[in-house]
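1. With the input below, show me the fold.
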Amino acid sequence: MRLRNKPWAKPLIDANPQYVVTEPEKFAGKWQERFEKEQPIFVEVGTGKGRFIVEMAEKYPDRNFIGLEMQTVAVGIALKKQIDAKLPNLQLVCANGSGLTEFFNEGEVSGIYLNFSDPWPKKRNEKRRLTYKTFLESYENVLNGDGRIEFKTDNRGLFEYSLCSMNEFGMHFDGVWLDLHDSEEAKENVMTEYEEKFSQKGQPIYKLTAHF
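-> So this is what the prediction gives:
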């Protein structure tokens, strides 16, 4: 969802280069330099306002997290959270998620999160879906041998499409949940802003985890 312009967002990003990367291709193979400790790197593609990635970084201090988001306003909102939290294991990236293979070296990433991605329901926009085969190719390239993809959505059509797309690509499923919040998996679940909104309306949340 496109956010309303906030004039303060870009100046805030420019004033905090210690937390936000705007030229991620310069750090391919060198992301550990951005963190206090060298730890496995997990990337959220489409981090939105940042609730998920901030809470994940708080919950798992033994992992390094990167929140990738193309909307400047959303990055600015997420940055406000990071300025308050000052998490040494979190970096934000203001860039388009289609450039993963330019931003990371082969096998540099340990996990990828896809949360409530735009479903792009029209057939002509299929290639924009973050579980389309060209995106899966880029994930396979940057993930290490044990790397996993975690995907959550409230959109059943996108979920079914993603299951088929990943299966056709030859991926292996570690878990599939048709109602995440009514499952054992919910105990460790960290929600996004959208997820809380949809689940409060009684909308089932779909989740899968898979590897190459």
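2. contacts, neighbours, all on C-alpha from now
-> Fine.
3. and the most centrally placed residue in the chain, what element?
-> Nearest to the geometric centre of the chain sits residue 44, at 1.8 Å (CA atoms, centre = their mean). Applying DSSP states H and E as the criterion places residue 44 in strand 41-45.
4. To check against the first, give me the structure of this:
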Amino acid sequence: MRARHKPWADEYLNKNKDIIEPEPKQFKGNWKSLFESEKPIHLEIGTGKGQFIVGMAKQYPEINFIGLEVVKSIIVSAVEKVKETDIHNVRLLNENAENLSELFAEGEIDTLYLNFSDPWPKNRHEKRRLTFPAFLEQYKAIMKKSGQIILKTDNRGLFEYSLTSFSKFGFVLEDVTLDLHAEDDPNNIKTEYEEKFSAKGLPIYRCVAKLKS
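-> This is a model prediction of the structure:
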């Protein structure tokens, strides 16, 4: 996701430490202490401007949500969305997904969301895809044994790659759909990209990959 550079981003994030945690590594293994109550923790990798995670937090107050976004000029928009609402079950991290094992302890995450991740279509960039085995290894380490990954994308190539990657890694595939919006699920929270692509008539692919218990 590209965004214009915002020179004021650092200052803005520093002023909103109640929403975006500046030193996340200190909470490894104890993320529940950062929220008002102990609840299951769901993690979104690539939060973008925050539409999905804010919508989910509103719809599911019984869950605590953590959103991870590496680009400061983008995550400031997510912080703004959280501030505009009266929700207290969201925390944001300006971190890279490559560092998950430094941020979360074993079995700390119940559900992980991958929404419209960069497909990195060229073969030489395969290792950058968020469903490459090296990433799946990190996900497996931080997720509960009954945990699940929910993936949504508009990119057929990434979707097919991910299905294969999940299967080879030992995940069980459930709820695989090639046209999510054809089902008109009222509980589906859309991301900004999802609205953009579906408005163009493009199908949205979705799957749930569960760890084998």
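5. If you count contacts, what does the strand holding residue 44 of structure 1 end up packed against?
-> Helices and strands touching strand 41-45 of structure 1, by 3 or more CA pairs under 8 Å, 6 or more residues apart in numbering; DSSP states H and E, are strand 64-69, strand 109-115.
6. Most tightly packed of the ones you listed?
-> Highest mean neighbour count of those: strand 64-69, a mean of 26 (counted as mean count of other CA atoms under 10 Å).
7. Now do the longest helix belonging to structure 2: distance to the chain's middle.
-> Longest helix in structure 2 by number of residues (criterion: DSSP state H): helix 156-169. Relative to the centre of its chain, helix 156-169 of structure 2 is centred 17 Å away, using CA atoms, centre = their mean, to the nearest Å.
8. with structure 1 superposed, average distance for that helix?
-> If you overlay the two and look at helix 156-169 of structure 2, the average distance to its match in structure 1 is 0.5 Å (mean CA distance after the TM-score superposition for structure 1).
9. elements contacting that helix?
-> Other helices and strands packing on helix 156-169 of structure 2, by 3+ CA pairs under 8 Å, 6+ apart, are helix 133-142, strand 171-177, strand 205-211.
10. Most tightly packed of those?
-> Counting by mean count of other CA under 10 Å, the most buried of those turns out to be strand 205-211, with a mean of 20.
11. Could you list every helix and strand in contact with that strand?
-> strand 143-153, helix 156-169, strand 171-177.
12. Pull the residues that contact the longest one.
-> Spelled out, it's helix 156-169 of structure 2. Residues from elsewhere that reach helix 156-169 of structure 2 (CA atoms under 8 Å, 6 or more residues apart in numbering): 119, 121, 131, 132, 133, 136, 153, 172, 173, 205, 206, 209.
13. That helix: which residues count as buried?
-> Neighbour counts over helix 156-169 of structure 2 (16 or more other CA atoms under 10 Å) mark 158, 159, 162, 163, 165, 166 as buried.
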